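Enquirer: Mind folding the following:
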Amino acid sequence: MRQPRQGHGAPRRTGQISAGLTALRIIATTASRWLATLALLSLATIHASAQEAPSAIAHVEQAFALPTPPGATTGAVYLTLSIAKGDAVLTGASTPMAATVELHSMQLTQERMQMHRIKQLAISSDAPLAMAPGGGPHLMLIGLSQPLTAGDKLPLTLHFLARPDTSLEVSIKEYAEMMPLSD
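Expert: All right, here's what the predicted structure looks like:
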């Protein structure tokens, strides 16, 4: 029986295993560095988003709708929008209670009230957008699925150009609560 020569074959296998382990260490180190970099970038993105969030979101005040009579298919929402920093553009709104929500403006022209659909409304930090009954901009609810009843709430989402959407609940209030009484 022939004896293998000493040192023949064994060192080569050990060297191959050693080289394989070295390659695995390099791959593992590279992968862990890549994952660490990705994690840091994710945290930086989250931190930057958190820093921008307060000024990016529109602030909504005095949001209300007036009740509609039975069978009515349209209604209106009024509110005041402000922004902490910069400018914003309101491009529309949506609600599950209406087929469509359009931006409208009402103006008195030649002793006649006229309503027009508009594509967008600008808001700036120094000029809030106020919507009120009796004229000016408002959100027109078209194709109501049910009448707007005083005391109920209307879910509404406002859509902006290059800013996050804002969701809110709009109170449906009695006319007497919202319309000033004339003397």
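Enquirer: hey, let's count contacts and neighbours off CA atoms from now on
Expert: OK.
Enquirer: And for the residue most central in space within the chain, nearest residue in space, chain neighbours not counted?
Expert: Averaging the C-alpha coordinates of the chain gives a centre point, and the residue nearest to it by CA atoms, centre = their mean is residue 165 (2.4 Å). Taking CA to CA, 6 or more residues apart in numbering as the measure, residue 165 lies nearest to residue 159, with 4.9 Å between them; neighbours along the chain are not counted.
Enquirer: ditto for residue 76
Expert: Closest residue in space to residue 76, ignoring its immediate chain neighbours: residue 140 at 4.6 Å, by CA to CA, 6+ apart.
Enquirer: where along this structure do the helices fall?
Expert: Using DSSP state H, the helices found in the chain span residues 10-56, 175-178.
Enquirer: Would you mind finding the longest strand in this protein?
Expert: Here the longest strand in the chain is taken by residue count, with DSSP state E as the criterion, and it is strand 98-109.
Enquirer: let's see this one next to it:
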Amino acid sequence: MSVKSLALTAGLLAALITPAWAETTKSITIEDAYARVSSPNAKVGAIFFEIENTRDVADRLIDAKSEVAARVELHTHKEAEGGVMQMLHVPEGFVIPAEGHHHLKRGGDHVMLMGLHQGLKDGDLVPLTLVFENAGEITLDVAVDLNRAPEAGAHGSHSHSADDHKGHKHD
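Expert: Here you go, the predicted model:
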């Protein structure tokens, strides 16, 4: 086989492989993303959104990164003794079922921003990179929306504020 034939074969193989990779990276869609803080000077904030997985296999959100905070973690709420809601880091991440959705919402799973480097105000954009086990990284700009009402069923009238995080260390 000549060098020219090898180059042509390699080019054809690359063209065949690329669509499969592109499909994988487009298998996850992020919808209705927004960020909240309790005040413009808050040191913590949260980001909420819906994840849609169009593939026929499950994926997992395993990490989140943003330059606006010293630490970014995946969190959830859990009822502790006495009915008090407790915030917990979820190091294993969140499963997004095959051909399914996973909602990150107030009073439930969310992305936690701890040690904000600056205050966030309504309309600001927060750069966020989500890391998925299969789909890889997805980067987006999330608008800060301080006027959005909590979703119905999100632990009643529970709202996400700095007081929710008194037990956390904020580096």
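Enquirer: picking up where we left off before, for the helices of structure 1, please prepare TSV with the additional fields distance to residue 83 of structure 1 and mean neighbour count.
Expert: TSV is the format used below for the helices of structure 1 (distance: least, CA to CA, whole Å; neighbours: other CA atoms under 10 Å):
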stretch	distance to residue 83 of structure 1	mean neighbour count
helix 10-56	7	12
helix 175-178	24	11
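Enquirer: out of those, which comes closest to residue 80 of structure 1?
Expert: Closest to residue 80 of structure 1 of the helices of structure 1 is helix 175-178 (CA to CA; 13.9 Å).
Enquirer: all strands of structure 2, in order?
Expert: For structure 2, strands defined by DSSP E occupy the ranges 28-37, 44-53, 59-65, 69-79, 85-89, 94-96, 100-104, 110-116, 125-132, 136-143.
Enquirer: Can you tell me which of those strands is most buried?
Expert: When the strands of structure 2 are scored by mean count of other CA atoms under 10 Å, the highest mean neighbour count falls to strand 110-116 (a mean of 23).
Enquirer: okay, that strand sits on what stretch of structure 1?
Expert: Using TM-score structural alignment, strand 110-116 of structure 2 corresponds to residues 138-144 of structure 1.
Enquirer: Determine how far the matching stretch lies from the middle of the whole chain.
Expert: The gap between the average C-alpha position of stretch 138-144 of structure 1 and the chain average comes to 20 Å, counting by CA atoms, centre = their mean, to the nearest Å.
Enquirer: quick revisit: the residue nearest to residue 76 of structure 1 reaches residue 99, doesn't it?
Expert: No - checked against CA atoms under 8 Å, the pair residue 140 of structure 1 and residue 99 is beyond contact range at 10.8 Å.
Enquirer: returning to what we had before: residue in structure 2 paired with the residue nearest to the centre of structure 1?
Expert: Checking TM-score structural alignment: residue 165 of structure 1 goes with residue 137.
Enquirer: And that match, how far from residue 25 of structure 2?
Expert: Note on residue 137 of structure 2: its distance to residue 25 of structure 2, by CA to CA, to the nearest Å, is 8 Å.
Enquirer: which strands and helices sit next to the longest strand of structure 1?
Expert: Strand 98-109 of structure 1 makes packing contacts with strand 87-94, strand 112-118, strand 136-144 when contacts are defined by 3 or more CA pairs under 8 Å, 6 or more residues apart in numbering; DSSP states H and E.
Enquirer: The nearest residue to residue 168 of structure 1 once chain neighbours are set aside: what's it in contact with?
Expert: Counting by CA to CA, 6+ apart, residue 156 is the residue found nearest to residue 168 of structure 1 once chain neighbours are left out, at 5.4 Å. Residue 156 of structure 1 makes contact with 93-96, 167-170 under the criterion CA atoms under 8 Å, 6 or more residues apart in numbering.
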